[in-house]
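**Q** what follows is a predicted protein model with its sequence.
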Amino acid sequence: MLILLPPSEGKSTPSRGKPLDLAALSSPELTPAREQVLEALVALCADDPVRAAEVLGLSPGQADLVLRNAGLREAPTARADRIYTGVLYDALDVESLSAAAKRRATSRLGVASSLFGLVRMGDRLPSYRLSGDATLPDLGPVAGVWREALPDVMAAAIGRGLFVDLRSGMYANFWRPGPELTKRTATVRVLHEHNGTRKVVSHFNKATKGRIVRALLEDGADPRTPTALAATLERLGWTVEVGAPGKAGTQLDVVVGEL
């Protein structure tokens, strides 16, 4: 099973650690694409900070993020599970998982990254800022780079197991499963039900997804189909409604009343 998470916009900044080594990251087949995106981002931020802020959608008060990007090659790194922060990652809380669940996190979790394509929890990364909808000078949309580079890597990462796609729409544009994988693809939507009305609320969505992933890692179940995943989640205490299979896989609606 591969559970693919969205990255967080906010990231922790390591104070010490080895500098970035692209060759040491998982999925080494992505090294050329990673080098392309890294070079374009670093050059933009080092050569033209004002334009970089515009391209990256940053305010004047976020100039430090441009400076941070300019120094990515020399910046200290830490494990990805310590770099990514925010509601989903706080709820997942990898650091407090049991030893067995941490091992499962290393093998079963991935992050869709605009800078690195596919990231695993043990990969050592610097703190960076680059949105999935960014278009870099002399490179173009980063999504286009990953649409070309990711298909074989993702197919190998999923293997014969289940693909659980928790990405937001922006990062889903990097790669979509083909017909051969859709029967083994589950997407998860979290619906907040209040007074008989259901709606998607960003905070509930992210926090619940983090808790779902945490529970799956601790439980150790390895469902092979979307319906088996739904049954596992129900056993773990969630209310789940299974949609009809579609081009993006089978959507599972997890209905929650309170956070």
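**A** Cool, got the structure. Please read these numbers as outputs of a predicted model, since none were measured by experiment. Numbers count the residues shown, from 1 in each chain.
**Q** all contacts plus neighbour counts: C-alpha atoms, from now on.
**A** OK.
**Q** Pro32: neighbour count?
**A** Counted with other CA atoms under 10 Å, residues neighbouring Pro32 total 13.
**Q** pretty sure Ala186 sits in a strand.
**A** Yes - under DSSP: H, G, I helix; E, B strand; the rest coil, Ala186 sits within a strand.
**Q** got another, please set it beside the one above:
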Amino acid sequence: MLVLLPPSETKAEGGSGPALDLAALSFPDLDPVREKLVSALVDLAADVPASLAALGLSERQSDEVRRNTELRQSPTVPALSRYTGVLYDALDVAGMKRAERGRAGGRLAVASALFGLVRPDDLVPSYRLSASSAVPGVGPLGALWRPALGPVLAGLDGLVVDLRSGPYAALAKIPDAVTVQVVSEQVGGRRQAVTHFNKAHKGKLARALATAPREPGNLAGIVRIATKAGLRLERTSDRGFELVV
């Protein structure tokens, strides 16, 4: 089973790992696109106003451009320690026991606008690029990533639980992936999509699936793990679920 997480706009600073080595990342078929994007971001970072416009940032976020300036030289950390925010707080990697962290390392992957797809222990620097960015000379990221990322995602073995947000899911589709929508149940049984706390609930589900002693082999197994973790996961279609909160 693979649980595919969205990245986060916010990222931890610093690190103690060596400088970025694209050849050391998982999924080497993605390296040509990675190299193109890294080069384009570093070049773009030389022009701060253009970077702010391309990345959808305000002048107060100019420090984010510095991250891209130093992409090739800055220290790295494992991907699961680099990404921060609500979903990753709920995932709580730091609170995992050693055995749980080992299982999570084999069951999780993070979608990335810059790297396409990375494993938890892949060493990545801090950077700023979102799926909705349009980098000059590169264009829409979906058009760039789809030819390379699509075949990689299609080749993933076993169950794939796709927890990516819309812009990242649009970079490339995953055939037969399990999808999850977070909903709240209103008076009378009517359900509506949860927006504000969506990521926190997906983080809880990801943690349950990633750390369970036994990896689920089918959809019923996913439900059992979620239920044991106190989560209400209900099947709504052939490969679709609602996480009711």
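**A** Everything's here; your move. Small disclaimer: the values here were computed from a predicted structure and weren't measured.
**Q** give the contact list for the residue sitting furthest away from the middle of structure 1.
**A** In structure 1, Asn195 marks the outermost C-alpha relative to the chain mean, sitting 32.5 Å out by CA atoms, centre = their mean. Asn195 of structure 1 makes no contacts at all, as judged by CA atoms under 8 Å, 6 or more residues apart in numbering.
**Q** can you check Gln251 of structure 1 too?
**A** Gln251 of structure 1 makes contact with 186-189, 242-245, according to CA under 8 Å, 6+ apart.
**Q** how close does the counterpart of it in structure 2 sit to Arg214 of structure 2?
**A** Alignment note: Gln251 of structure 1 maps to Gly240 in structure 2; criterion TM-score structural alignment. In this structure, Gly240 of structure 2 and Arg214 of structure 2 are 22 Å apart, going by CA to CA, to the nearest Å.
**Q** for Leu114 of structure 2, same thing?
**A** Plainly put, Leu114 of structure 2 is 32 Å away from Arg214 of structure 2 if you go by CA to CA.
**Q** do the same with Leu20 of structure 2
**A** Distance of Leu20 of structure 2 to Arg214 of structure 2, given as CA to CA: 34 Å.
**Q** ditto for His201 of structure 2
**A** For His201 of structure 2, the distance to Arg214 of structure 2 - CA to CA - is 21 Å.
**Q** Arg224 of structure 2 now?
**A** From Arg224 of structure 2 to Arg214 of structure 2 the distance is 11 Å (CA to CA).
**Q** neighbour-wise, which of those two wins?
**A** Using other CA under 10 Å as the criterion, Arg224 of structure 2 and Arg214 rank with Arg224 on top: 16 against 11.
**Q** tell me where structure 2 has helices.
**A** In structure 2, the helices defined using DSSP state H lie at 31-44, 48-55, 62-69, 79-82, 86-91, 98-107, 141-154, 166-169, 198-211, 219-228.
**Q** to Glu13 of structure 2, which of these lies closest?
**A** Minimum separation from Glu13 of structure 2 across the helices of structure 2 (CA to CA) falls at helix 79-82, 7.6 Å.
**Q** neighbours of Val42 of structure 2, how many?
**A** Neighbour count for Val42 of structure 2, taken as other CA under 10 Å: 19.
**Q** what number of residues lie near the residue nearest to it when sequence neighbours are not counted?
**A** Spatial nearest neighbour of Val42 of structure 2, excluding adjacent residues (CA to CA, 6 or more residues apart in numbering): Thr69 at 5.1 Å. Neighbourhood size, Thr69 of structure 2 [other CA under 10 Å]: 21.
**Q** same question for Asp64 of structure 1.
**A** The number of residues packed near Asp64 of structure 1 is 12, by other CA under 10 Å.
**Q** swap in Asp48 of structure 1?
**A** Per other CA under 10 Å, the neighbour tally for Asp48 of structure 1 reads 12.
**Q** what sits against it?
**A** Counted by CA under 8 Å, 6+ apart, Asp48 of structure 1 has zero contacts.
**Q** roughly how far apart are it and Val37 of structure 1?
**A** Separation of Asp48 of structure 1 from Val37 of structure 1 (CA to CA): 16 Å.
**Q** now the contacts of Gln251 of structure 1 as a markdown table including neighbour count?
**A** Formatted as a markdown table, these follow (neighbours: other CA atoms under 10 Å):
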| residue | neighbour count |
| --- | --- |
| Ala186 | 26 |
| Thr187 | 19 |
| Val188 | 21 |
| Arg189 | 19 |
| Val242 | 17 |
| Gly243 | 15 |
| Ala244 | 8 |
| Pro245 | 16 |
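**Q** what would the residues you listed look like in TSV with distance to Leu217 of structure 1?
**A** Listed next are the contacts of Gln251 of structure 1 as TSV, based on distance: CA to CA, whole Å:
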residue	distance to Leu217 of structure 1
Ala186	17
Thr187	17
Val188	16
Arg189	19
Val242	21
Gly243	24
Ala244	26
Pro245	25
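**Q** what is the nearest of the residues you listed to Ala134 of structure 1?
**A** Proximity of these to Ala134 of structure 1 (CA to CA) peaks at Thr187, which lies at 24.2 Å.
**Q** just give me the match in structure 2 for the closest one.
**A** In structure 2, Thr187 of structure 1 lines up with Thr179, judged by TM-score structural alignment.
**Q** wait, that match sits on Phe241?
**A** Yes - counting by CA atoms under 8 Å, Thr179 of structure 2 touches Phe241, with 6.2 Å between them.
**Q** got the buried residues for stretch 136-154 of structure 1?
**A** Buried residues in stretch 136-154 of structure 1, counting neighbours by 16 or more other CA atoms under 10 Å, are found at 136, 141-143, 145-146, 149-151, 153-154.
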